[in-house]
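[1] The following comprises the amino acid sequence and a computationally predicted model.
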Amino acid sequence: MGATDISKLPHIGEAVLRKEDYRFLTGAGQYTDDITMARQAHAVFVRSPHAHAAIRNVDVSAAKAMPGVIGVFSGKDIEGKMGGLPCGWLITSSNGEPMKEPPHPILAIGKARYVGDHVAMVVAETLQQARDAAEAVQVDYDVLDAVVNVTDAKKGPALHDVAPDNRCYHWELGDAGAVDAAFKNAAHVTKLDLVNNRLVPNAMEPRSAIGSYNRANDEYTLYVANQNPHVERLLLTAFVLSLPESKVRVIAPDVGGGFGSKIYLYAEDVALTWAARQLNRNIKWTADRSEAFLSDAHGRDHVSHAEMAMDKDGKFLAMRVHTDANLGAYLSTFSTAIPTILYATLLAGQYTCPQIHIAVDAWFTNTAPVDAYRGAGRPEATYLLERLVSRCGWELGLPQAEIRRRNFITQFPYQTPVALQYDVGDYNACMDKAEKLADVAGFDARRKASEARGLKRGIGYSSYIEACGLAPSNIAGALGARAGLFECGEVRVHPTGSVTVFTGSHSHGQGHETTFAQVVAGRLGIPVENVEVVHGDTGRVPFGMGTYGSRSISVGGAAIMKALDKIEAKAKKIAAHLMEASDADIDFTGGEFVVKGTDKKIPFAQIALTAYVPHNYPLATLEPGLNETAFYDPTNFTYPAGTYICEVEVDPQTGVVRVDRFSAVDDFGTIINPMIVEGQVHGGIVQGIGQALMENCVYDRETGQLITGSFMDYTMPRADDFPEFKLDTVCTPCTHNPLGTKGCGEAGAIGSPPAVINAVLDALHPLGVNDFDMPASPSRVWEAIQAAKA
């Protein structure tokens, strides 16, 4: 089966209602916190109230004596008994030295390095008893100076002995000499300084975990809200607790949103698993929302300077970028790859810019660790590039669409100067559809109508590209990945013809149980309801890499397709035997095996039964059964792309920004379920606009305290903040996976922030406001207007 065939199959492209929604909408879903085990105790973590402090002593005696307390552990209890949390991606600095990789203890040993750092764990019979006992833990802190802003990191106090200047690495990509030469010959140079603000993920379901130990067979089970249970188990066993993987089972049941923040191995997961054996009890921990603000891995937090060199016609000649990336206090699982492999390699965007050089300095600060958040490096790259491209157009007097069209890539495959090779795309088609959908022709009339009401209207463009699938493994390994990036799929056909699919991917809101079932049902010619999809349990599914980077259908779905290839090949041999024909003469279509040129045919269900009741079966050449497993390791990333156009109205008296219109045209390749794709795009756009206008994670510069530690101070977008989005698609199928899919889960969050900010700046330009950083909250916009008046 090839990419050109899949779209012709039944169920592909149909808006099939999500199979999993019934249990979610009726309260029948099972999340980690819904699980109650026998003899279940509860854990509460004592967290540092200081951003930077030496720990002189942790006195747990009073806590141990309190009612219901089963155990209390501090750093000295785990020191030497386990490893620290590992980082999954090794970055090598431009001078050839490996990155600075300080230890990340499960419970703080000797020092706390951010507000919320784990200092002790209390385990008690009830949650309230654990909370009360946690209050009784006495910690003697010697408070130290803290550094929280990435621009202060170099001159701030050192967090780790291995990084006395707080720098983790200095990394470069591109030909600096060629870029410098191009700038010398440029007719025009555009420069831009910008900040990509820090975000808190805030999934609907906070993180939760249950550690369990069975003395009878010396086995552990960890129930956890996690996006990739096999990777969690690998890191937990091989790098921290030194346990055989066969002795640890990780189960990730229903997960209420991840957005990247649930990819990682967290300290709580390790502590619960270890303590379950020490205390011979099942131990549950569930974060409350305030705890999640402090301890979940945060996203973004880049400060960058960018320059674009152009000829006299606005053609891009070269780009030069320097970025300071905040990694937080410790290295989270994939943190080091975000500002490098997943950011710098996307800076070509959709444009034929012949030379690009990017330098990245990554820094430790006294803040929560920073890692992948919806888009993971691609939103940061797109925001920088699309802000810069819009400014190029404004400075040259070219419309936003024109500056982009003059530089769009039109010939494929296209080798970028920053390592990636795009296989296919049609960026002009996306722009054409977006401008029509947004009614750009009517913008001037709408602007005049807004002016008549005392409001400023602006229009902003963003033409994004992203790299999905995180592949291939050999290239990723050469770039520092410490794990493979394949996926696994097992297809088990039952005697009655129904099918169970076991996937190493994981669903946490994307609808995999439906889309994967559509692929299998379409391929085998059976009803969608006859396909069950199983995921999230290392005890049931083969080793897989989980869900992130919009890789599920393109990598996980491709693995399932490879398994179906094997199913079909074997089934054809069975059918050929039954119909006394050669398997080369068997066609399989519409759920039936047909002898070419005859009316002989057998339905799929009969083949399934024959495989398990082999009374008339080619036993000499085939084993009974119809169950196949396949692994898929992509040969390249996939490259979704699109153009987003936003219109805003700004009230100059109050600084309030209202998104009036938002149009998005995406190229996701083959679309399996348009309804699910639309939902993913809606959610991504909401998160992107949330970052552009509202969300902002802020630490106090002097004390390191998290100022935006609750929804009272951290503004989340709501439904009434948005108009109805207008969506459309273009389809250029991916050329190197059997489905032709590209991925859709992150696009909305990638393309929308620059479209919004470009629109706000377009609206405010007549008032003299030429720049400001996200978020464009009312106070910040109003202040910018007042400053322009001064």
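    That came through, no problem.
[2] C-alpha from now on. contacts and neighbour counts both.
    Noted.
[3] got the buried residues for stretch 225-245?
    Residues of stretch 225-245 classed as buried: 225-237, 239-241, 243, 245 (neighbour count, 16 or more other CA atoms under 10 Å).
[4] take the one below as the second:
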Amino acid sequence: MPKDQGIGASSKRREDVRFLTGTGNYTDDINLVNQTYAHFLRSDVAHGVINGIDASAAEAMDGVVRVFTAKDFEGVGGVPCGWQVTDRHGQPMQEPKHPVLAEGKVRHVGDPIAVVIAETPELARDAAEAIDVDITELPAVVDMKAAVAEGAPKVHDDLTSNLCYDWGFVEENREAVDQAIKNAAHVTTLELVNNRLVANPMEPRVAVGDYNRANDEHTLYTTSQNPHVIRLLMGAFVLGIPEHKLRVVAPDVGGGFGTKIFHYAEEAFVTFAAKAINRPVKWTASRSEAFISDAHGRDHVTKIELALDADHKFVALRTDTYANMGAYLSTFAPSVPTWLHGTLMAGNYITPLVYVNVKAVFTNTVPVDAYRGAGRPEATFQLERVVDKAARELGMDPAELRRLNFIKPEQFPYDTPVAVTYDTGNYHATLDKALELTDYASFDTRAAESKARGKLRGFGIAHYIEACGIAPSNLVGQLGARAGLYESATVRVNATGSIAVMTGSHSHGQGHETTFAQVVADMIGIDESQVDIVHGDTARTPMGMGTYGSRSIAVGGSAMVRAAEKVLNKAKKIAAHLMEAADADIELKDGQFSVAGTDKSVAWGDVCLAAYVPHNYPLEEIEPGLEETAFYDPANFTYPSGAYFCEVEVDPGTGKVEVVGFTAADDFGNVINPMIVEGQVHGGVAQGIGQAMLENCVYDDNGQLLSGSYMDYAMPRASDLPMFEVDHSCQTPCTHNPLGVKGCGEAGAIGSPPALVNAVIDALHRGGYPVEHIDMPLSPSRVWNAMQSVK
């Protein structure tokens, strides 16, 4: 193998050739013979009773094939939720039906009421405007606390209230936490909002349904991060299609950030409609439609309390959070503010007692689900903001307060009070590396230079830890997951020595076709170009759980390693026979099998050919072929961690914030491709800065989305960002997967928001403005108003 390939090399992303030359194959590039087009008529009110739908004018228009409403879906299941949460009283969450098309009521702006199928997208859109819908508008509830107040309008009439669940964790710690906070030498309290976000991947969602009447087979082409899960949920729980009669294909996908994990009603609709009209049906979301139909992210309101003893050691932590579910339960929504959030509230610190309470609330808004980081950014933001405030109240350097309370390297594996065990980590090392890279010692000089220019300079620190590769299946099953969380791979070796790897993971920008090939090529010692990665098609890949939660290399990559190990074990037997040796004596290096201690060797390609031309080995001992499948179910999460430092300048006259420096020192365990890792961190930090400074999904009191386009929803641009300093040299390999990897895809979005907010608060304090908190996004008006409030 060339020295610039394999594990640890910055191999160029092979998939970028087609992406940069315009030859990618995205779902919207798929057009089938005799195809029709769907347009969804969506509610323009947040809450109302549907009195009637008159589609006669639309149905009479030229080019209209059919109009569908909820009555066409009688007997069809609702869009299922994939995770059940049990509340602190032992009761299951309230779980309303999520119909494919609105039944009786609309519950948020964007709720689909009817669908027009026509010969062109334009005809479908025009016909949808001709549908007359009689709706009696009802009072909407948007504010979460108001939604659970006595007498609030109910989003779902068949539920007892708008409270989905009242979750407590760890419930047996509750009284001890209350007592520890009561007796503490110092308690820091902070109330904050984790603002609602829209994911906005470059490619909007698309779905194409096809039906083959000859063999009763359905095919769905869709923009999905996990096609096998879509096949399972849609086939088994919505449309009742046997899995062997349903194929789901997710070709090239232009970004997801979590919003394409979920099974959406549009996917079920085009699959159902294709059979109903016996023609392919295609739906492509407009960007404005995506704002009111894609699952949103975050949207928490939290009170957090941190108790410290007289030596400034953490003794207890208590949080109370309201988490918005929106109008319906999206696929993994209940798990995000609970098991993906509460289990990370210990952070990087020794905190003996932790109690987390979460009230999940239904409102007349778009459903909320996982967005890059999913629960871990929410936990980190709370924790790192309150730690920073505590340091200020105690007159301590924020870095030193953190260092004082860090879990020490010799304490790993470390059992947290929130039911997870960190296997490895070195938080002191990432802190020291970040301090070194930012030249922390000379910050005062830089602050003086900024002051001379009329600016306030601030320095913000945040530490994060996240749980990636969510697992194992037996644990998450106990926590309410309705699917396994393993991953799969098939390694197929061809007679000429090239390899096809079929994986249940899915790529939507992460570079899987490059990194996965690096792993397999490295194991054998062949050129990476000899390895092809196949994903995204349930007809070609083994059952897998897809890509989210930074699980691809830790779980999917480990499945590949296990399958490749099976292949190599068999290949060694063939090689041993060819060289008349014992298989225990066979070694593989740089694509050559050899007999230990001799000069006998045989090339990888010769062994592969022998596997398929078995003229010269005992068939009674070794069957022909060289192909193996493995399913990998992790023993634990992986726990990436890092130190993020941010420097800002604030203009006191306008409140405008400029990010002038950003450093990320991460521990991702072993790194497969440093260049790809750096790119993942860059993207995550950009999204985190977007949340902290710019992005905000805003509803008015009537449930109307006020930030429903790029005119009102501010996305980060290159000019909003500095050059990032990224380091991942502090590596503590994961102990329970064969690659020692931890995952890197979400880190940047987790650590950056609190680092930036901490930096702005620091700048204001240094300038004589004792502001304790500003909710994200830190727009100029919010910062300026906060400054005026403490003059």
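    Looks like it arrived, so ask away. All values derive from a computational prediction rather than experimental measurement.
[5] which residues sit against stretch 339-356 of the first structure?
    Residues outside stretch 339-356 of the first structure that contact it (CA atoms under 8 Å, 6 or more residues apart in numbering): 171, 173-176, 178-179, 182, 316-320, 325, 358, 360, 362, 376-378, 380-382, 385, 404, 407-409, 416-420, 427, 463-467, 479.
[6] mind checking the end-to-end distance for that stretch?
    Stretch 339-356 of the first structure has an end-to-end distance of 16 Å (CA to CA, to the nearest Å).
[7] which part of the second structure lines up with it?
    Aligned using TM-score structural alignment, stretch 339-356 of the first structure spans residues 337-354 in the second structure.
[8] which non-adjacent residue is nearest the equivalent of I586 of the first structure over in the second structure?
    Aligned counterpart of I586 of the first structure in the second structure: I586 (TM-score structural alignment). Nearest residue to I586 of the second structure in three dimensions, chain neighbours excluded: V595, at 4.8 Å (CA to CA, 6 or more residues apart in numbering).
[9] What's the separation between that neighbour and V757 of the second structure?
    Taken as CA to CA, the span from V595 of the second structure to V757 of the second structure is 61 Å.
[10] Compare neighbour counts for the two and give me the winner.
    Shown here are V595 of the second structure and V757; by other CA atoms under 10 Å, V757 has more neighbours (30 against 21).
[11] okay but that one is in contact with Q691, surely?
    No: the criterion here is CA atoms under 8 Å, and V757 of the second structure misses it with Q691 at 10.5 Å.
[12] thinking the match of I586 of the first structure is in contact with G597, fair?
    No: using CA under 8 Å, I586 of the second structure is not in contact with G597; the gap is 9.9 Å.
[13] Would you mind finding the longest helix in the second structure?
    Assignment by DSSP state H gives helix 557-578 as the longest helix of the second structure.
[14] Superposed on the first structure, what's the mean shift for that helix?
    Compared with the first structure after fitting, helix 557-578 of the second structure has a mean deviation of 0.5 Å; criterion: mean CA distance after the TM-score superposition for the first structure.
[15] C-terminal to that helix, what's the next element?
    Remark: after helix 557-578 of the second structure, the chain's next helix or strand is strand 586-589, criterion DSSP states H and E.
[16] Mean deviation, that following strand versus the first structure?
    Mean for strand 586-589 of the second structure is 1.3 Å (mean CA distance after the TM-score superposition for the first structure).
[17] How far away from the center of its chain is that strand?
    39 Å (CA atoms, centre = their mean, to the nearest Å).
[18] for it, packing partners?
    helix 557-578, strand 592-595 (3 or more CA pairs under 8 Å, 6 or more residues apart in numbering; DSSP states H and E).
[19] Next, format these as a markdown table and append distance to M144 of the second structure.
    Shown next, in a markdown table, are those (distance: least, CA to CA, whole Å):
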| stretch | distance to M144 of the second structure |
| --- | --- |
| helix 557-578 | 40 |
| strand 592-595 | 64 |
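[20] I am finished for the moment; much appreciated.
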